[in-house]
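K.L.:
Fold the following for me, if possible:
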Amino acid sequence: MSTTLRWLIESSSLENLHCVACSDKLDTPISSVNVLDNLDVVKWIKPNELVLSSGYLFMDDESLQRQLVQELHQVGCSALGIKTRRFFQTIPEAMLQEAERVGLPLLELPFFYSFSDISRVVFQRLFLQSSYRVRSEQRLLMALSNALFSGAGLSHMLQCLVQQYRTSVLLLSRSGTCLDAAYTSGTELRGMERFRPFAMPVSGETISLSCAGRQHLFFCVTLPGGYGGLFFLEDPANSLRGALTTLQHAAVLISLKLEQTRLQRLSSGECEGGFLSLLTDAAEDLADEEILHICHLHHFDYQKKRLCIALFPKDAAFSDPSALSAPLQTAAEALCRSTGPVQSHFLCMDARQCCLFLLCDASVSNPELLAQARVLIRSFQDQLGEGAFTQLRIGVGHCHQSVSSIPHALKECADVVHLMLPVFPDRNVFFASTNTIYHLLNQLPPAELRRIYLNTIVGLSEYDRANGTEFLKTLEAFYAHQFNASQAAKELYVHRNTLLHRMEKIKELLHCDFKDTNDLMTIYLGICVAEMLG
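P.N.:
Here you go, the predicted model:
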């Protein structure tokens, strides 16, 4: 049991103590004891201190009695204990009323106890509690140290924390990825593999995180070395703020374990399972030296400018990966033998994705390297055959040269496919560099996208629904063919004059003559938003 007013009245060795005001606050903790022998002492009283008084200083002054109760409440003392049958037969009614009003517990103390008797009992209890806590925390740190040096896993170390503090704990990377977790009995948090958006708080802060659609409060202790943080599920009845120093020591041991694991991975060759693991695992938390080590193992020339081309199956997996890799390898080798700027390539794949890196000197411009990617994709399409080619989804990322960008190459390609496929379902090749507008729009909140739509082409959509026309489709074709009416009409299977007639009606509905560059761009943004929103 903790040291509270309830313990003092009901369980301590002291007898005949009574709470005469705010008896609903008996669970208020006691952190120390102070004696009120001078009114100036009030400003030195600390939160949760038990204040003892004989009442002599305020026995004949009702206004002073009320003022004292207010001031003690403001400084946050746990309770005011007053001796009776010396200067007071009973505690004055004015003090009782004021204490109930502001929420300050008042204790009636028997005359036969000295202040030193009461103080000794409380301080002895606090000392025993402090000693127990120190021994308990020492046992925790010893258990964590033993786990670190005996080779026990992170899960075991986290379970030690759970047993000590009786609350669930998550180990999150600095980017919000859940690296490990341990739970109290009957508690398990779902849907917390990765938190987005995420910003690492400082130690001692409380942060709200969403798990399976529910918000939970967590107490954070950051890990040294930038490894992330420990997040303890908040329990109002069991605050961890008093244990912050010990938790910070524990965080050092957890960081050492993470560093130990990292060094073991580097030295043991564990990463030789495939270069693709660098692209598909939670590699955003890898240090540059780890990335370089994996590149050296697989002879990947990280010093070159690179462009990643990723192939994904239309279905869950490639039916025959080798049938895909052979023509892709052939097309890449032919491109490297040509007089173009691509000097080498690097291919890695599994049943779910295939990555081809085109490598060249840093002096080669991005547009030139992207043009080489188009040449390679056409050559690969010719060798693979149209039927098999249409069963693929191909994403082409941005040009990069930094080491830290290597682990993100596959995700960048996957993101452009996921973003653009709903917009252009009849296509299967998507370049991140040529879909910048869609990428920028995708960063906007839904309300802002809706505003762009309402400010631009909503009139066309509503007119089409009301009248069965295809003005929005006509406008999209007009833009897609660079305002060439003949080509747009050909795509829509209508006469050129019909398309021109439709464009006049579109100008009327949009209140736009398509002569101002800003208007043209704004309308195009509206078309893009409509395509994204379906």
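K.L.:
switch to C-alpha atoms for all contacts and neighbour counts from now on
P.N.:
OK.
K.L.:
pretty sure residue 125 contacts residue 7?
P.N.:
No. If you go by CA atoms under 8 Å, residue 125 and residue 7 don't touch, sitting 10.0 Å apart.
K.L.:
Break down the stretch 1-150 of the chain into its helices, ranges please.
P.N.:
Assignment of helices within the stretch 1-150 of the chain using DSSP state H, counting those that start in this stretch yields the ranges 5-6, 62-75, 93-102, 115-150.
K.L.:
Second input sequence below; structure requested for side-by-side comparison:
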Amino acid sequence: MNLTVEAILKSEFMEGARLLAGISALEKEIKYVDIIEVPDVIDWINEGGFYLTTGYSFKDDLQSQKELVQTLSAKNSAALCIKKGRYFSEIPEIIVKTANELNYPIIELPKDKSYVDILLPLSSMLLDKKTYLLKHSEKIHQDLTDVVLSGGGLDHLAQTLYKLINKSVLIQDREQKKLVFVGDKEDVLKHEVYIPEAKLKKMLLKDNINLIKSEKQSRLMTPVKVSGSILGYVSIFTGENSDIEKIDYRALQHAATVIALEMLKEKEKTEVEKRLKVDLFNDLIQQNYNSEEIIINRALNLNWDLEKNYLVIVFEIDDFESYYRNLEASQEYQIKDIQDKIKRIIKRRLLQEHKDLIVINKSSSFIVFYNCEGLDQEKRKEKSRAFAEKIAAEIKKEIASTKLFAGFGGHYQGLDGIRKSYHQARQAIEMGKKINKESNLFHYDDLGIFKVLVKLDNRECLNEFNKEMLGPLLKEENSDLLKTIEALLNSFNNKREAARKLNIHRNTLDYRIKKIAKLLDVDLQNSENWLNLYLAFKVKQML
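P.N.:
Sure, this is the predicted structure:
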């Protein structure tokens, strides 16, 4: 318990003392006791000081008397005790008046009360309190450590902390979602548990432990950290009839340390599971297994049912390498935070749609096995696209600086089908980003001729073909002619439509067509030449 002015006034050694001012400030905590009898004492005053004086240093100066009270109040000291007798027969009115204006406690001591009568018992009480705090702090630390060492989880830790400090305990993950709550639910209901991210960051920059007060209660909150990365938060709450005490700060510090150990254990388990999933996925995609039965059983151990039919969606963070380039080595955990947050968003959406939770994170990619059984092709495409759009929207909302691409493969049967769908989803992203810069969602079915072109590995051959077909038009001075032939191809050689798209006169278009035919030395009446030009433009988009 805190040692307050009110508690001291009720003590036997303060018999005969009289409170003259500051009746509403008796809850002030006393942290130490001292005597002030010399001039220029202002620099010695500190928070929580309980000061004794005869008034010698300010007995003849009304302004000094007023300034002393103002300083004592400004520095949040506990109280000033003035002894009647040698210098004051009555406590000066200016002191009492100023103290009442500032709601600062002034206590009158009787003539026969010596300093020793107060100093000895009060110092003893303060020492006892420090000893109690130290012992209680050690007990809290030991009890919480014992819980972790005995294999107790977050539930057990929260229960133990609740019993030790008799205050409600809330443990949250880094998204501020409740993991464990122990205590009076009313404590939490009276308080806004979620704190907006920007506000929380600002709070944590200022203090590691934050006291958040409302009319009906107080909340003490601190992050749970490991190597600079926030894993979650732990808070304690008071009701209307209690307040945050000094021991609560120490308890919260101890709790954050042991909760970090427990969360780290859980994180390591998750990392092991993640590695197992990535290994399984790699073996599946690379056909690194002797029998389908073995890999299906390995998957079942990870709660994956590979005997269902899946459509594979690949989500990819745009320009992921730039994140690393722009971050210092000590900030690399921020990349991990982004990856974890994206994975949680995807899993949350899968749960909302009652889908299988098969999500694999490989560097900048997130691979989802999306179950569309029972739907026709059109519905599968519609549902999977809607799912990806919601994911992209949530990520844009929660991680504003991150853009996500999504590629969709087809829906096939068996392990070969999963493998095929994955490669298609990858190709959809790779080609989609080149041929449709306005979109971030690409379906393999929509690639058209690019499905064939993407299988041509010889880029040198493709470059040669491109130059052979479009050569002179690729020069900067002929950019208008290049746009003209492209408009004609996209308008199926409809000259009126092409002229409209280019916003030029039909005669200008005819002139350009003749110039193109001459530069390329081709007959534009020949359908095979048009096909070659069409393919050349598609190759140009690819390269």
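K.L.:
deepest of the helices of the stretch 1-150 of structure 1, which one?
P.N.:
Sort the helices of the stretch 1-150 of structure 1 by mean neighbour count, taking mean count of other CA atoms under 10 Å, and helix 5-6 sits at the top with a mean of 22.
K.L.:
how big's the offset between that one and structure 2?
P.N.:
Compared with structure 2 after the fit, helix 5-6 of structure 1 shows a mean deviation of 1.1 Å (mean CA distance after the TM-score superposition for structure 1).
K.L.:
What segments of the stretch 301-450 of structure 2 are strands?
P.N.:
In the stretch 301-450 of structure 2, the segments counted as strands under DSSP state E, counting those that start in this stretch are 310-317, 359-362, 365-371, 404-412, 441-443.
K.L.:
what's the closest of the ones you listed to residue 235 of structure 2?
P.N.:
In this view, the strands of the stretch 301-450 of structure 2 are compared for proximity to residue 235 of structure 2 by CA to CA, and strand 359-362 is the closest at 31.4 Å.
K.L.:
same for the helix ranked longest in structure 2, what does it pack against?
P.N.:
Counting residues, the longest helix found in structure 2 (DSSP state H) is helix 246-285. Applying 3 or more CA pairs under 8 Å, 6 or more residues apart in numbering; DSSP states H and E, we find helix 246-285 of structure 2 packed against helix 115-149, helix 154-165, strand 218-226, strand 229-237, helix 292-301, strand 359-362, helix 414-435.
K.L.:
Output those in JSON lines, with distance to residue 25 of structure 2 appended to each entry.
P.N.:
Formatted as JSON lines, these follow (distance: least, CA to CA, whole Å):
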{"stretch": "helix 115-149", "distance to residue 25 of structure 2": "19"}
{"stretch": "helix 154-165", "distance to residue 25 of structure 2": "25"}
{"stretch": "strand 218-226", "distance to residue 25 of structure 2": "18"}
{"stretch": "strand 229-237", "distance to residue 25 of structure 2": "23"}
{"stretch": "helix 292-301", "distance to residue 25 of structure 2": "63"}
{"stretch": "strand 359-362", "distance to residue 25 of structure 2": "57"}
{"stretch": "helix 414-435", "distance to residue 25 of structure 2": "67"}
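K.L.:
Which of those sits closest to residue 527 of structure 2?
P.N.:
Taking CA to CA, helix 414-435 is the member of those nearest to residue 527 of structure 2, at 24.0 Å.
K.L.:
nearest residue to residue 175 of structure 2 other than its sequence neighbours?
P.N.:
residue 232 (7.4 Å; CA to CA, 6 or more residues apart in numbering).
K.L.:
mind checking how far the one you found is from residue 73 of structure 2?
P.N.:
To residue 73 of structure 2, residue 232 of structure 2 is 38 Å away according to CA to CA, to the nearest Å.
K.L.:
ok, now residue 417 of structure 2?
P.N.:
76 Å.
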